[in-house]
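Q: Below are the sequence and a predicted model; questions follow.
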Amino acid sequence: MIRNDEEPVGLGAFDRVTWALRRAELAVQTLKEQRLRPLGMAPAHYTLLMSVHSEPGLAGAELARRLNVTPQAVASLVARLESRGQLERRAHPRHRHVQELHLTDAGREALRAADQVIADIERHITEGLGPDESAQLRTLLDQVSKTVRDA
């Protein structure tokens, strides 16, 4: 039982950088979900299509590691996008049990439409911040990424 004078979090917990990052992430994610929904797409679909676009031939297991999700989650997304004709699996040239992922023409078209939505969200954010603050935010976020990786 917690006494009234015991706090479950430290003072200033809601002022932490990590909490601000999470709030920003949730706000952006919510907007992405709202704006991508009319396209029949979720942010996870966009992320997967972008990843395969940037590195055609990725295997599901490698994609899961890069996206920091389970292989089962990637398999489910891949199956959904494959059923829509947006992704195809191809046999790996040297490893017969590995299948590479590739965008189809329909996948490239879906990605193009979704990327326009994401670019509009980006414009909204950067216009709200202005060019100097946008550049500063990108620099700071890169520094956060590096600091966390180095921890």
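A: Nice, I can see it.

Q: from here on, contacts and neighbour counts on C-alpha atoms
A: Will do.

Q: Next, the contact list for the residue sitting nearest the centre point of the chain, please.
A: By C-alpha atoms, centre = their mean, the chain has its centre lying nearest to T47, at 4.7 Å. Shown in contact with T47 (C-alpha atoms under 8 Å, 6 or more residues apart in numbering): no residues.

Q: helix, strand or coil for it?
A: Three-state call for T47 (DSSP: H, G, I helix; E, B strand; the rest coil): helix.

Q: I'd like to know how far T104 sits from M50.
A: Distance, T104 to M50, using C-alpha to C-alpha, to the nearest Å: 13 Å.

Q: swap that for R84, please
A: Going from R84 to M50 by C-alpha to C-alpha gives 16 Å.

Q: who has more neighbours, these two?
A: Counted by other C-alpha atoms under 10 Å, R84 and M50 do not tie: M50 has more neighbours, with 19 against 12.

Q: what kind of secondary structure is the more buried one in?
A: Recorded secondary structure, M50: helix (three-state DSSP).

Q: alright, now check it against this:
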Amino acid sequence: MRQAEMLGPVENAVGYVLKQAAVALRNAMDVGLRPLGLTVPQYACLELLGQRPGLSNAELARGAFVTRQSMNVVLRGLEDRGLVTRPAASPRGRELPTELTETGRDHLRAASVAIRRVQEKMCAGLTLAQQEALLGALEACVRSLAESP
């Protein structure tokens, strides 16, 4: 393998540093959500339902970056805790639209505050312009990878 084909030092590889950031973010989110008895997928589910009530299991799974099977487990746990409700029978097809309960909205508010603190800490060394540039750059990366075969 020629030198030009090699990745080079991992510390200078965008993908490697991005993965480091993702792991650090996930760990910080875990710590922030632990006092609320929530996991990151549970929080993601609550946040998605807070913004888009009535999402199906499949839509929630895509939005939370988990499998449909994992989302079923997440939803059952949230339902058992009284944080979400789902109809016993599907109003259309096989979809069971999920909604937050009042207790779920209370948990979401507290969790959103905790996650906002994590985000503020993560971005503390960045100006607003740098945060916007970072967001734009990451969106461009996502688009480029989505377009690749």
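A: Great, that's in hand. Predicted, not measured: the structure shown is a model, and the values here were computed from it.

Q: hang on, the earlier thing: aligned partner of the residue nearest to the centre of the first structure in the second structure?
A: In the second structure, the residue paired with T47 of the first structure is A44, using TM-score structural alignment.

Q: what does T147 of the first structure give?
A: When the second structure is aligned by TM-score structural alignment, T147 of the first structure is paired with S144.

Q: quick one: the aligned partner of A135 of the first structure in the second structure and E139 of the second structure, what's the gap?
A: With TM-score structural alignment as the criterion, the equivalent of A135 of the first structure in the second structure is E132. Per C-alpha to C-alpha, E132 of the second structure is found 11 Å from E139 of the second structure.

Q: again, but for T98 of the second structure
A: 28 Å.

Q: Which one's more surrounded, these two?
A: Between T98 of the second structure and E139, counting by other C-alpha under 10 Å, T98 is the more crowded of the two (22 against 11).

Q: Do I have it right that that one meets T85?
A: Yes. Here T98 of the second structure lies in contact with T85, judged by C-alpha atoms under 8 Å, at a distance of 5.8 Å.

Q: Give me the mean distance between the helix or strand encompassing C141 of the second structure and the first structure.
A: Using DSSP states H and E, the secondary-structure element containing C141 of the second structure is helix 128-147. Its matched residues in the first structure lie on average 1.4 Å from helix 128-147 of the second structure after superposition (mean C-alpha distance after the TM-score superposition for the first structure).

Q: now what about that helix, what contacts it?
A: If you take C-alpha under 8 Å, 6+ apart as the criterion, helix 128-147 of the second structure is touched by C123.

Q: Let me see the contact set for the aligned partner of L55 of the second structure in the first structure.
A: If you follow L55 of the second structure across to the first structure using TM-score structural alignment, you land on L58. L58 of the first structure makes contact with 52, 100-102, according to C-alpha under 8 Å, 6+ apart.

Q: Now with 10 Å, please.
A: By C-alpha atoms under 10 Å, 6 or more residues apart in numbering, the contact set of L58 of the first structure is 51-52, 64, 89, 92, 98-102.

Q: again, but for R65 of the first structure
A: Taking C-alpha under 10 Å, 6+ apart, one finds 71, 74 in contact with R65 of the first structure.
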